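Visitor: below are the sequence and a predicted model for it; my questions follow.
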Amino acid sequence: MTMDLFDGASTLESQEQLAPGAVLLRGFAAADERELLSALAEVITQAPFRHMRTPGGLPMSVGMSNCGALGWISDRAGYRYGPVDPLSSQPWPPLPEVFLQLATHAAERAGFSRFVPDACLINRYEPGSRLSLHQDKNERDFGQPIVSVSLGLPVVFLFGGLSRSVPARRIGLMHGDVVVWGGPARLSYHGVLPLKEGFHPLVGSQRPNLTFRKAG
């Protein structure tokens, strides 16, 4: 990987297969960036970012929120989805239409038709924030893909195999890039290296990430 991967935003769309069932859509979300960020701001007004705790009681380095019928939750009771924001005791904000359209179109482009997410986990990475290798396995239907949308600062995404022993590939992601994985890649281990210092003209010194799932 060379540093020119991180020079500017993804302005041209391209498609790259990362593994059977896993596709990187370069610049796929860039055209909708302002609508996406406006909708994101409205969601965060209703359900602010918070640092959830692992079942062991440790705070996560990534700020998190949710929108959709279900939201991903982590606390001493474990990892799970729930319809109510624990901070407000209110339902999570509904999925904005621009979120829903982007997720379904990206999934279709990657070969997964009829994907209709009911959950969007929103991660806010700040310099130094990271996400260790893990599988997304709290959903009921592993036949549905994961759609992950990168906004803001560039980051190195780790994409491995179905066990931790498989070396993870390092992939530079930029503003507007979308990764979709499902089928034989649905339970692939993935993560994010610590975010480096930087500044993005639309979001500042952070990287919002939208991860769409069919959880229920």
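Guide: Perfect, thanks for sending it. Remember, predicted model here, so these are calculated numbers, not experimental data.
Visitor: when you work out contacts or count neighbours from here on, use the C-alpha atoms and nothing else.
Guide: OK.
Visitor: quick check, residue 140 in contact with residue 81.
Guide: No: the criterion here is CA atoms under 8 Å, and residue 140 misses it with residue 81 at 10.1 Å.
Visitor: which one of those two has more residues nearby?
Guide: More crowded of residue 140 and residue 81, by other CA atoms under 10 Å: residue 81, with 17 against 10.
Visitor: nearest spatial neighbour of the more buried one, chain-adjacent residues omitted?
Guide: Nearest residue to residue 81, sequence neighbours excluded (CA to CA, 6 or more residues apart in numbering): residue 72, at 4.4 Å.
Visitor: tell me the contacts of that neighbour?
Guide: 66, 79-82, 119, 121 (CA atoms under 8 Å, 6 or more residues apart in numbering).
Visitor: how does it look with 10 Å?
Guide: Shown in contact with residue 72 (CA atoms under 10 Å, 6 or more residues apart in numbering): 64-66, 79-85, 119-122, 138-139, 213, 215.
Visitor: now do residue 80
Guide: Residues in contact with residue 80, defined by CA under 10 Å, 6+ apart, are 70-74, 137-139, 215.
Visitor: name the element it belongs to?
Guide: strand 78-82 (DSSP states H and E).
Visitor: for that strand, the distance to its chain's centre please.
Guide: Relative to its parent chain, strand 78-82 has a centroid offset of 17 Å by CA atoms, centre = their mean, to the nearest Å.
Visitor: tell me which helix or strand comes right after that strand.
Guide: The helix or strand immediately downstream of strand 78-82 is strand 84-85, counting by DSSP H and E.
Visitor: who does that following strand touch, helix- and strand-wise?
Guide: On a contact count with 3 or more CA pairs under 10 Å, 6 or more residues apart in numbering; DSSP states H and E, strand 84-85 meets strand 63-68, strand 71-75, strand 90-91.
Visitor: dropping in the other structure now:
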Amino acid sequence: MDAELFPRPRAQIAPGAVHLPDWLDADRQRELLAACREWARPPAGLRTVHTPGGGTMTARQVCLGWHWYPYGYARTVVDGDGAPVKPFPDRLGELGRQAVRDALGEETPSYDIALINFYDADARMGMHRDSDEQSDAPVVSLSLGDTCVFRFGNTESRARPYTDVELRSGDLFVFGGPSRLAYHGVPKVYPGTAPAELGLTGRLNVTLRVSGR
């Protein structure tokens, strides 16, 4: 909704996993969206990801710093146009470090990976773990556009127990420590819920990681 009687409070979803609603104000959302649109242009732009088993991810993706593909990293888009991956910008690194300070009160190594996923109305993300990095630094997740259900689970399996969190445009979610390898996914996106002034149809998720490479 456009206005709420009470602001949404920050919430610890699990040990080391924190949701900070409305962390990005409207101006920073617009700035990040404009940057994402530039990063999504070819070469090394937005692509459809195919899994080794022959499946296709419904959320499309562009990477910065290191190119992620199932299940590894490369310096070129090995499963796409073969172009060198776009560089990781310093401003995203500082954004990631500030996010961890605000969410967990910790200092982290320099972030050097961004995975940017675009969800249209029908896109989903199955339960998975971010386990291809060689670092246990917290993962930073920023949401732009449509609201989604973010399912945050446990470290043992894709099954219950898990917690469903509503992520709206501007929200921050950070998970590290004992929750760093928790399974998580996006079972639902709510079309048409993006702030009108943002000018985005769909949802963008900007995920920042430390490669340890």
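Guide: Perfect, thanks for sending it. Please read these numbers as outputs of a predicted model, since none were measured by experiment.
Visitor: give the buried residues for stretch 53-71 of the first structure.
Guide: 53-54, 60-71 (16 or more other CA atoms under 10 Å).
Visitor: same thing with stretch 37-57 of the first structure?
Guide: Buried residues in stretch 37-57 of the first structure, defined by neighbour count with 16+ other CA under 10 Å: 37, 39-40, 43-44, 46-54.
Visitor: one step back: overlap in contacts, residue 140 and residue 81 of the first structure.
Guide: Taking CA under 10 Å, 6+ apart as the contact rule, the neighbours common to residue 140 of the first structure and residue 81 are 215-216.
Visitor: list the contacts of the equivalent of residue 29 of the first structure over in the second structure.
Guide: Aligning on TM-score structural alignment places residue 29 of the first structure opposite residue 24 in the second structure. Residue 24 of the second structure makes contact with 30, 32, 142-144, 169-172, according to CA under 10 Å, 6+ apart.
Visitor: now residue 53 of the first structure
Guide: Contact analysis of residue 53 of the first structure by CA under 10 Å, 6+ apart lists 59-61, 73-79.
Visitor: helices along the second structure, start to end?
Guide: Secondary structure of the second structure by DSSP state H: the helices cover 26-39, 90-104.
Visitor: can I get the ones you listed in CSV with distance to residue 13 of the second structure?
Guide: What follows is the helices of the second structure, written out as CSV (distance: least, CA to CA, whole Å):
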stretch, distance to residue 13 of the second structure
helix 26-39, 24
helix 90-104, 12
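Visitor: ok, and which of those has the densest surroundings?
Guide: Mean neighbour count, computed with mean count of other CA atoms under 10 Å, is highest for helix 90-104 among the helices of the second structure, reaching a mean of 18.
Visitor: and that one with helix 26-39, angle?
Guide: Per axes from the mean of the first three to the mean of the last three CA atoms, to 10 degrees, the angle that helix 90-104 of the second structure makes with helix 26-39 is 130 degrees.
Visitor: farthest-separated two in the buried residues of stretch 53-71 of the first structure?
Guide: Between any two of the buried residues of stretch 53-71 of the first structure, the greatest separation by CA to CA is 24.9 Å, found for 61 and 69.
Visitor: if we can go back for a sec, highest neighbour count among the contacts of residue 53 of the first structure?
Guide: residue 73 (22 neighbours).
Visitor: so what does that one match up with in the second structure?
Guide: Here residue 73 of the first structure is matched to residue 69 in the second structure, going by TM-score structural alignment.
Visitor: thought that match was touching residue 49?
Guide: Yes: the pair residue 69 of the second structure / residue 49 is scored as a contact, 7.5 Å apart, by CA atoms under 10 Å.
Visitor: how far away is residue 71 of the second structure from residue 140 of the second structure?
Guide: 19 Å (CA to CA, to the nearest Å).
Visitor: residues contacting residue 138 of the second structure?
Guide: The neighbourhood of residue 138 of the second structure, defined by CA under 10 Å, 6+ apart, consists of 16-17, 96-97, 99-100, 104, 106-109, 111, 174-181, 208-210.
Visitor: ok, of the residues you listed, which come out buried?
Guide: Neighbour counting by 16+ other CA under 10 Å classes 16-17, 96-97, 99-100, 104, 111, 174-176, 179-181, 208-210 among the contacts of residue 138 of the second structure as buried.
Visitor: not counting sequence-adjacent ones, nearest residue to the most centrally placed residue in the second structure?
Guide: Nearest residue to the geometric centre of the second structure (CA atoms, centre = their mean): residue 207, 3.0 Å. Closest residue to residue 207 of the second structure apart from its sequence neighbours, by CA to CA, 6+ apart: residue 141 at 4.5 Å.
Visitor: start and end of stretch 173-185 of the first structure, how far apart?
Guide: So stretch 173-185 of the first structure: terminal residues 19 Å apart, CA to CA.
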